[in-house]
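>>> sequence isn't available, so here's the structure alone:
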């Protein structure tokens, strides 16, 4: 086996060297024959092939050919193309291009600009040849460059094979990488698969879906104006300016060049319009895009290159990062058109993948077999001068007041010692003590809340995972100051969760025992901790409370064929009323809190089936939610229960994109529907509520014109909705920079009703002399908000329709 392996190795080396020796690298320069100025991004192609390259900023190029002699053609708009037959690759090949002069003919000026007729023809011709273009494969080279105010701070390069399928999209396999010494290979993301093709109908520019200049409806989105006429090889080239016709849509502005006889794009020089901006912390986003096309003597107009140049700046008040200059250049060549692409390319939803075996042979591929765009002088210096210690973190370190609170990561010094950027003392002993304390407390979290019944509750919760995280234990205990030394003062419990199957975490078993003071009605939005502030400052308490000793056992399964998880749980609980305790508040308002409500005492035995899917619906409207929960709870005497009932409940959140969907953040409609009812004998402590504002805190999903005490009901229904217009209304008022502030205008409304059983109302009246909080008629409200104030807050102005009145509130800003 060793001899066989040696023979294979020798053969590989010999054949590899033979292949390399059969290739010739041609280098040279392209310049203006009259001025001697270099012509950057000039296109050099091997005659009658798809193989070529472009020149760098200094007009220099490099091209590998398989055999000599070979005929090269250099092209540049406004100049006559030049052919050179190369017989010797040892000498530089210089192209000196002369200005092109062509008979421009006459253009008939009618009621519309000539550019409109030109672009109409470009669009029609594109439809014809694009219909026959099914796939292509191309060799690609990409270089990315980052700069700060003074110099280049990093360079990354890649060599890849790019694939395109009309139906399946783009894929790319990286074959080789190279980067400056301050970057590791994993941080090198240079590639072409995510770069734009300006012949596409729609282009993804930094998350904005932008209409292309050759989109079938481009004439409805853009103003095209004929600015000048140039020529190339005796053919007219139309220079056309591009402007935005729709001021609130993300579009391009700039210049495009159209070859007259073919009515094809030769080059675009475009940048996104003023709509393509980002809210804080992005302070500036200014990128321009250039791209050339060629048919390489065939019928399809394919990208030659992509060049991106610009600046990105990020910062907030007190923390500002230096501007980051960005430059990217990529070229594609050696196209193979309408070939069968391997199905394996599209089996995974990954646009970019790495050929690890090829990347490991970097030197032989990158430096010898690939047509790279030569480095310019500044880039050559950067590769030589940037070492591994010149990290991007150092080069882009922010300035401002808040930097003093940043604990900079540790960095290794030149002598191998560790240097910490953190201020403050602490030797080895202090670090050891801190480590011991961290181990003791890392699984423990404090718990606390305040209400009118328990007064101050304080406790601890301990969580731990075992057996490869397949077993989890949770233990809690706490003490309530409002009960003196009675047993009601103590709460405790333990919960065990087990994922019994080793190869999957789709199935779990859960068991829990706890003794605690429970909230009489369930809120889908607020917890006792979140509602602690209102009674603490003398305002009405949100919940009523009762004593609950509970045991539960159940299982959960994450379904495969339909979304979400399903849970089945059995609960056995003992319910007892507890007394009202305190009127204490921090600021001594001496307001008398309402009495704590009674409960129907007894034992509850119930089975609960729940189906839920989505993300966290308790985000208070900070993000759009796609979430639902449907549950059925059944209690009966044969389950050892004092009550016979079946309870139904649904809670649904939906986010729908509406207007300006091409923007990074489209307008959205957010909705919450929550409803429930029952059959049988439902105890009062099994009522639900429609959530309301916590004082001036008015989050989405809660009624903003009802404060402190929620609407209670055995049956209930509510629909809350709001439409986020983002900054569009402010832009319509003439504030064109509104998107950069992040401000959003939101219109909202809500409607709901609860039903309380007559016997509960009568008993409540007899005990306390007033009725529980429920709606007499439909609660209806509407209003308007200004969100993202200081990128944190939202101000609400709400109007109560059924009982007229205005209410002000604040809540968490809606970020997405």
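All right, it came through fine. Note that the coordinates shown come from a computational prediction; the quantities given were computed from them, not determined experimentally.

>>> make it CA atoms for all contacts and neighbour counts henceforth
Noted.

>>> how much space separates the residue nearest the centre of the chain from residue 741?
Centroid-nearest residue in the chain, with C-alpha atoms, centre = their mean: residue 207, separated by 8.9 Å. Distance from residue 207 to residue 741, counting by C-alpha to C-alpha, to the nearest Å: 18 Å.

>>> same check on residue 236?
45 Å.

>>> and the two? which has more neighbours close in?
Of the pair residue 236 and residue 741, residue 236 is the one with more neighbours under other C-alpha atoms under 10 Å, namely 22 against 19.

>>> show me what contacts that one?
Applying C-alpha atoms under 8 Å, 6 or more residues apart in numbering to residue 236 gives the contacts 102-104, 229-230, 259-261.

>>> can you say which of these are buried?
Buried members of those, counted by 16 or more other C-alpha atoms under 10 Å: 102, 229-230, 259-260.

>>> how about TSV for those, with secondary structure and distance to residue 759 added?
As requested, the buried ones among the contacts of residue 236 are exported to TSV (DSSP: H, G, I helix; E, B strand; the rest coil; distance: C-alpha to C-alpha, whole Å):
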residue	secondary structure	distance to residue 759
102	coil	96
229	strand	88
230	strand	89
259	strand	84
260	coil	86
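
>>> which one of those is nearest to residue 291?
Proximity of the buried ones among the contacts of residue 236 to residue 291 (C-alpha to C-alpha) peaks at residue 259, which lies at 14.4 Å.

>>> secondary structure element holding the residue nearest to that closest one when sequence neighbours are not counted?
In space, not counting the residues next to it along the chain, residue 259 is nearest to residue 237; the distance is 4.6 Å by C-alpha to C-alpha, 6 or more residues apart in numbering. Assigned by DSSP states H and E, residue 237 belongs to strand 235-244.

>>> same question, residue 109
Applying DSSP H and E, one finds residue 109 in no helix or strand.

>>> cool, residue 762 as well?
Taking DSSP H and E as the criterion, residue 762 maps to helix 758-768.

>>> go on, residue 3?
Counting by DSSP H and E, residue 3 is part of helix 2-21.

>>> strands along the stretch 551-700 of the chain, start to end?
For the stretch 551-700 of the chain, the strands defined by DSSP state E, counting those that start in this stretch occupy 565-577, 602-614, 627-635, 645-657, 668-680, 688-690, 692-693.

>>> what about versus this one:
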């Protein structure tokens, strides 16, 4: 009986899930090592540290050996037993390596390295048909004052070499100012794989740094070397050769012994074009790869940070800072993929049954701890902290810009003082100003009133300086259904209008061209029209 009890206890200990947490720091300076990798040897499981060097690691079997790695530092192995403390702080020693002075008389060594990386990839990449991994993702939005919104997601990531990427959302949590019905998840940035031949970002296809023809699109230059487990890691500067094909610039790191790409720090090249009124759009991506001691090199994480500045003469918006952080764990390689995932074009499928399960974040096998700022944001942000207030524009035209956030504005409306009739009327008025080569100056007003969530009506009118004719019109629209996504619109208009719509230039952008000496983008005609449209969002 005693032997049976000991056997039961030993089996329970071996398969009991344990959680350890702690910090990974520089042994010399004590500084945190962000994005340090912790891998449970013999598995596809592990964790990475956050910006403060903190990690949380779930261990399903004891004892387990944890391999802690960071480029430029000596790796460390730690054996976790059942009697091991739950708080494990780890210090890694720097492992400097001096780069010998190299006089380059012909081809840059980086080109030879990348040619080897691309050739090696073709050998193993052809055998990688698909994979599935547990995924954790975190999206943050900030203005000049601090964090405005946080959203975290748990799910599964699916990758198929032919069919592409899909994600299944199983759990989420957000700050209180996010509508629970909204799916705040950006698959375009959350599941990017820079080892792909073509890297798709925001519906644009970029040539990846390991594309078979990458040497035709990129200029690679060796800039340094570091140490990892006694092997040389070469740091390579990446510059673009192409002004037409979307490409990246930045740095990548190559593990020489395996001819493998193990880290990237890239951003779109300067030739990427952003439409007005975007004045600045800076976005950068960092990603690490591991073969987990096996054949295939797979993503460990993806870290994206961006900054957008939007403005026009007389209208300026606060800077919009955003970040997306994802980690991947527990890979399954070359398994049968669910056909239902690829029967629809949506990149994200919501598992509504799994979404109802409580406390999934407490037991998640993949997770990146929140920083102190993010912890505070969860505690301090409340419903009513609207995005309209967080990104309220300034300038003489700002009073005519409506920043709608129905979920949070409804709370503010309940607590607001009643507005006077004149204030309500003036808030519904907006100017109709413009210029084009046919009408000359366009001066008018528009009155639009929303009676309730279903009904809205408007009337507009004004005068043109070149034609010396008035323009006028009216319209109404009705919305219905769940979340009022179905609509029908009826409108009447008498005046000059463009012959066609354009996704490249908004009408007001086309109107600015003649004022600056350029040819007008649009053609116009005199219209007396009645329009009836119906559809859904």
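That came through fine. Every value quoted in this text rests on a predicted model; they were computed, and no experiment measured them.

>>> would JSON lines of the buried ones among the contacts of residue 236 of the first structure with distance to residue 244 of the first structure be doable?
Formatted as JSON lines, those follow (distance: C-alpha to C-alpha, whole Å):
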{"residue": "102", "distance to residue 244 of the first structure": "31"}
{"residue": "229", "distance to residue 244 of the first structure": "22"}
{"residue": "230", "distance to residue 244 of the first structure": "24"}
{"residue": "259", "distance to residue 244 of the first structure": "23"}
{"residue": "260", "distance to residue 244 of the first structure": "23"}
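
>>> in the second structure, what residues pair with stretch 680-690 of the first structure?
On the basis of TM-score structural alignment, stretch 680-690 of the first structure is assigned to no residues in the second structure.

>>> quick one: the helices in the second structure, in order.
Per DSSP state H, the second structure carries helices over the ranges 2-15, 109-125, 187-190, 214-217, 352-355, 360-363, 372-380, 387-390, 406-415, 421-427, 507-515.

>>> mind checking which of those helices is nearest residue 71 of the second structure?
Taking the helices of the second structure one by one with C-alpha to C-alpha, helix 109-125 is closest: 18.0 Å.

>>> and the closest one, how far from the chain's centre?
Relative to its chain's centre, helix 109-125 of the second structure lies at 29 Å (C-alpha atoms, centre = their mean, to the nearest Å).

>>> for the residue nearest to the centre of the first structure, give its distance to residue 196 of the first structure.
Distance from residue 207 of the first structure to residue 196 of the first structure, by C-alpha to C-alpha: 12 Å.

>>> and residue 651 of the first structure, by the same measure?
In terms of C-alpha to C-alpha, residue 651 of the first structure sits 42 Å off from residue 196 of the first structure.

>>> in the first structure, what residue corresponds to residue 367 of the second structure?
Counting by TM-score structural alignment, residue 367 of the second structure corresponds to residue 372 in the first structure.

>>> does its match really touch residue 62, like I thought?
Yes: here residue 372 of the first structure reaches residue 62: they are 6.6 Å apart, a contact under C-alpha atoms under 8 Å.

>>> so for those two, which sits in the more crowded spot?
residue 372 (26 against 22).

>>> ok, and the closest non-adjacent residue to residue 526 of the second structure?
residue 496 (4.4 Å).

>>> with residue 650 of the first structure instead?
Using C-alpha to C-alpha, 6+ apart, the nearest residue to residue 650 of the first structure is residue 630, at 4.6 Å.

>>> list the contacts of that neighbour.
For residue 630 of the first structure, the contact set (C-alpha under 8 Å, 6+ apart) comprises 610-612, 648-651.

>>> what about it, distance to residue 653 of the first structure?
Distance of residue 630 of the first structure to residue 653 of the first structure, computed by C-alpha to C-alpha: 12 Å.

>>> how about the strands of the stretch 551-700 of the first structure, which one is nearest residue 432 of the first structure?
With C-alpha to C-alpha as the measure, strand 602-614 is the member of these nearest residue 432 of the first structure (42.6 Å).

>>> corresponding residues in the second structure for stretch 168-179 of the first structure?
Aligned by TM-score structural alignment, stretch 168-179 of the first structure corresponds to residues 163-174 of the second structure.

>>> in the matching stretch, what counts as buried?
165-174.

>>> farthest pair in these?
165 and 174 (24.3 Å).

>>> for residue 250 of the second structure, which non-adjacent residue is closest in space?
residue 266 is the one closest to residue 250 of the second structure (C-alpha to C-alpha, 6+ apart), at 4.5 Å.

>>> residue in the first structure matching the one you found?
Correspondence of residue 266 of the second structure to the first structure, assessed by TM-score structural alignment: residue 270.

>>> residue contacts, its match?
By C-alpha under 8 Å, 6+ apart, the contact set of residue 270 of the first structure is 252-256, 288-290.

>>> most neighbours out of these, which is it?
For the contacts of residue 270 of the first structure, neighbours tallied by other C-alpha under 10 Å; top is residue 252, 25 neighbours.

>>> that residue contacts residue 244, correct?
Yes: counting by C-alpha under 8 Å, residue 252 of the first structure touches residue 244, with 6.8 Å between them.

>>> who touches both of the two?
residue 273.

>>> which ones are touching residue 306 of the first structure?
Contact analysis of residue 306 of the first structure by C-alpha under 8 Å, 6+ apart lists 195-196, 289-292, 328-331.

>>> what do you get for residue 388 of the first structure?
Residue 388 of the first structure touches 181-183, counting by C-alpha under 8 Å, 6+ apart.

>>> what does it align to in the second structure?
Mapped onto the second structure by TM-score structural alignment, residue 388 of the first structure lines up with residue 383.
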